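[1] coords below, sequence missing:
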């Protein structure tokens, strides 16, 4: 009887030890305490969508702003193949932002983006902000945080002088329209001229080269970009006025309202101190519309 009791006690102790070992192996990390969001502990976003750490903090810690800009868009962001220098309205705004954050406009890295690559690059953390002739749309608002409007543009048409195309009403069946992949211009022209043939290119320089080579009848995008092409080659002209509103905004990673608010304050300060108007006139050639 005593022997059976000893066996029973030994068996019970063995079971207890197994339970304790299993409990200890269950997790090496403590459970989140009261008020702790589990998603924040792994660098994610909280339930409101606010980024766990602001891009602004990352820029200050890094000591450099990484801006996604165009390299192929005269007046806004165009790279000189000889010098390698990138210049334009968007570029100067990016430099002014770097100076605002870090006290030195040279503390900036300019990374090339296209209409197709800019949002993926932002979401992947390759860039801190998009400053690249990006139209604010409801669809894009689902993917990024937009700042206030910093440039008001409108879609138009570029043709060779003497072309029978004078407006979007002339873009009918048989007309070949050149546009850029991932741009709102492509969507808009298909809606306005559903019978026309739309050919898409990777960037604006490729599209303009194709137009000059006779691969299409007209090129469509925002009028501000088209005016830059006219400056490159005066044999072409912008026609038909504008048939859309294309407000440009800077784009920041979704949920980072802290950095978005900071950039909005930066834009307001540029307008109040006259620097915005100065840059606008320098690149666009006229005073900004109110």
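    Received the coordinates, thanks. Bear in mind that the values here come from a model prediction, so they are computed numbers and not experimental data.
[2] from here on, contacts and neighbour counts on C-alpha atoms
    Will do.
[3] report the distance from the longest helix seen in the chain to the chain centre.
    Secondary structure assigned by DSSP state H gives helix 2-25 as the longest helix of the chain. When distances are taken as CA atoms, centre = their mean, to the nearest Å, helix 2-25 is centred 62 Å away from the chain's centroid.
[4] next one: stretch 162-179
    For stretch 162-179, the distance to the chain centre is 30 Å (CA atoms, centre = their mean).
[5] and for stretch 281-289?
    That offset, for stretch 281-289, works out to 23 Å (CA atoms, centre = their mean).
[6] look at it and report the distance between its end residues.
    11 Å (CA to CA, to the nearest Å).
[7] can you map out the helices along the protein?
    Going by DSSP H, the chain shows helices at 2-25, 38-41, 55-62, 89-102, 118-123, 138-141, 184-192, 204-212, 223-232, 257-272, 275-284.
[8] also this one, for the comparison:
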């Protein structure tokens, strides 16, 4: 018993002695330096042939004439889609105003999404429950059509001769113009003012081709999605973003510190992408477009999403071959 008591006393003394011992010298903190912002995944350089903007070997805007109605004859592509029960559409989910996911509802919304729903409604009578959206990047648009992973691509998809070698397009449903997005304190109005500066665009886009081949020699920076460009601009990793005014308007609506600047450098004619071997679906989509141009549906969708930001507009006149 005494041995246990003595051991306890010695333990207490040892603890107290340790508490009175001089404190050891603290370690020096690691030096603090300025850390660079991490770049988004998939950042790359220029691609001068992106989107086929250089190829002028055809009239890219001439599509197949529409069907006389919205029939879906047996054996047609449309009949197969109806049998499946869903229209599969490749779309964007990151471009505000045209194809984006509403954070409150979780649903996809925008001008392009409205068009997908109109095509589905023409097939099924209603779009409700009959659309399967597949979110894709700009660089995936041709491949998902070539692989028949989707029925249509409706994703701010500019019609070009080079792209027509791999896929088919509807008639033009929207005409945009390439401009630049810069911080509000910037005086830049065009790519000429951005010589030697880093300018962001999406991979395989016609906008990237314009940046990469511009005589002023801006430094093209490519990313998978347009939203990555906005992040890089906000963080000072690029001096500007250059793409269609429709996309830039959505960015400016989300961030009051940036502005859309200058005039349009190139026209961008949007079409619905369709697999190369499905001309009947092209004609069907063109019939849908004819209807929405004439009955006010196009105008209502435009006013809902774009009109207040880019001003009044009319649906573009179709061209057929």
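    That came through, no problem. Predicted model, so just to flag it, every value in this text is computed and none were measured.
[9] TM between them?
    After superposition, the two chains reach a TM-score of 0.79 (TM-score structural alignment, normalised by the length of structure 1), with 237 aligned residues with a CA RMSD of 1.4 Å.
[10] take the helices of structure 1 and lay them out in TSV including mean neighbour count.
    Converted to TSV, the helices of structure 1 look like this (neighbours: other CA atoms under 10 Å):
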stretch	mean neighbour count
helix 2-25	10
helix 38-41	13
helix 55-62	15
helix 89-102	21
helix 118-123	20
helix 138-141	10
helix 184-192	17
helix 204-212	19
helix 223-232	19
helix 257-272	17
helix 275-284	17
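[11] indicate which one of the ones you listed is closest to residue 110 of structure 1.
    Nearest to residue 110 of structure 1, of all the helices of structure 1, is helix 89-102, at 8.2 Å by CA to CA.
[12] alignment lookup: residue 163 of structure 1 to structure 2.
    Aligned counterpart of residue 163 of structure 1 in structure 2: residue 186 (TM-score structural alignment).
[13] residue 98 of structure 1 too?
    By TM-score structural alignment, residue 98 of structure 1 lines up with residue 120.
[14] just checking, that match touches residue 87?
    Yes - under the criterion of CA atoms under 8 Å, residue 120 of structure 2 makes contact with residue 87 at 6.2 Å.
[15] now the common contact residues for those two.
    Residues touching both residue 120 of structure 2 and residue 87 (CA atoms under 8 Å, 6 or more residues apart in numbering): 130, 131.
[16] return the set of buried residues in the longest helix along structure 2.
    As assigned by DSSP H, the longest helix anywhere in structure 2 is helix 2-20. For helix 2-20 of structure 2, a neighbour-count test (16 or more other CA atoms under 10 Å) marks nothing as buried.
[17] distance between it and the chain's centre?
    On CA atoms, centre = their mean, the centre of helix 2-20 of structure 2 falls 71 Å from that of its chain.
[18] same deal with stretch 236-253 of structure 2?
    Distance, centroid of stretch 236-253 of structure 2 to centroid of chain: 11 Å (CA atoms, centre = their mean).
[19] what span of structure 1 is that stretch aligned with?
    Using TM-score structural alignment, stretch 236-253 of structure 2 pairs with 214-231 in structure 1.
[20] check the fit of the lengthiest strand in structure 2 onto structure 1 and give the mean distance.
    Counting residues, the longest strand found in structure 2 (DSSP state E) is strand 174-183. Compared with structure 1 after the fit, strand 174-183 of structure 2 shows a mean deviation of 0.4 Å (mean CA distance after the TM-score superposition for structure 1).
[21] give me the contact list for that strand.
    By CA under 8 Å, 6+ apart, strand 174-183 of structure 2 touches 188-191, 207, 233, 239-246, 248, 252, 257-271, 315-316.
[22] next: stretch 203-215 of structure 1.
    Contacts for stretch 203-215 of structure 1 (CA under 8 Å, 6+ apart): 72-73, 114-115, 176, 178-181, 200-201, 216-219, 229.
[23] please apply the same query to stretch 81-88 of structure 1.
    Contacts of stretch 81-88 of structure 1 (CA under 8 Å, 6+ apart): 71, 74, 75, 76, 77, 78, 79, 80, 283.
[24] straight-line length of that stretch, end to end?
    Distance between the two ends of stretch 81-88 of structure 1: 15 Å, counting by CA to CA.
[25] check which residues of it are buried.
    Using 16+ other CA under 10 Å as the test for burial, stretch 81-88 of structure 1 gives 86, 87, 88.
[26] what does stretch 126-139 of structure 2 give?
    127, 130, 131, 133, 135, 136, 137, 138, 139.
[27] any chance of the residues you listed in a markdown table, with distance to residue 115 of structure 2 too?
    Shown next, in a markdown table, are the buried residues of stretch 126-139 of structure 2 (distance: CA to CA, whole Å):
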| residue | distance to residue 115 of structure 2 |
| --- | --- |
| 127 | 11 |
| 130 | 14 |
| 131 | 12 |
| 133 | 12 |
| 135 | 15 |
| 136 | 17 |
| 137 | 18 |
| 138 | 18 |
| 139 | 21 |
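[28] tally of neighbours for the closest residue to residue 159 of structure 1 other than its chain neighbours?
    Closest residue to residue 159 of structure 1 apart from its sequence neighbours, by CA to CA, 6 or more residues apart in numbering: residue 218 at 5.0 Å. Residue 218 of structure 1 has 28 neighbouring residues, counting by other CA atoms under 10 Å.
[29] does residue 218 of structure 1 touch residue 177 like I think?
    Yes - here residue 218 of structure 1 reaches residue 177: they are 5.1 Å apart, a contact under CA under 8 Å.
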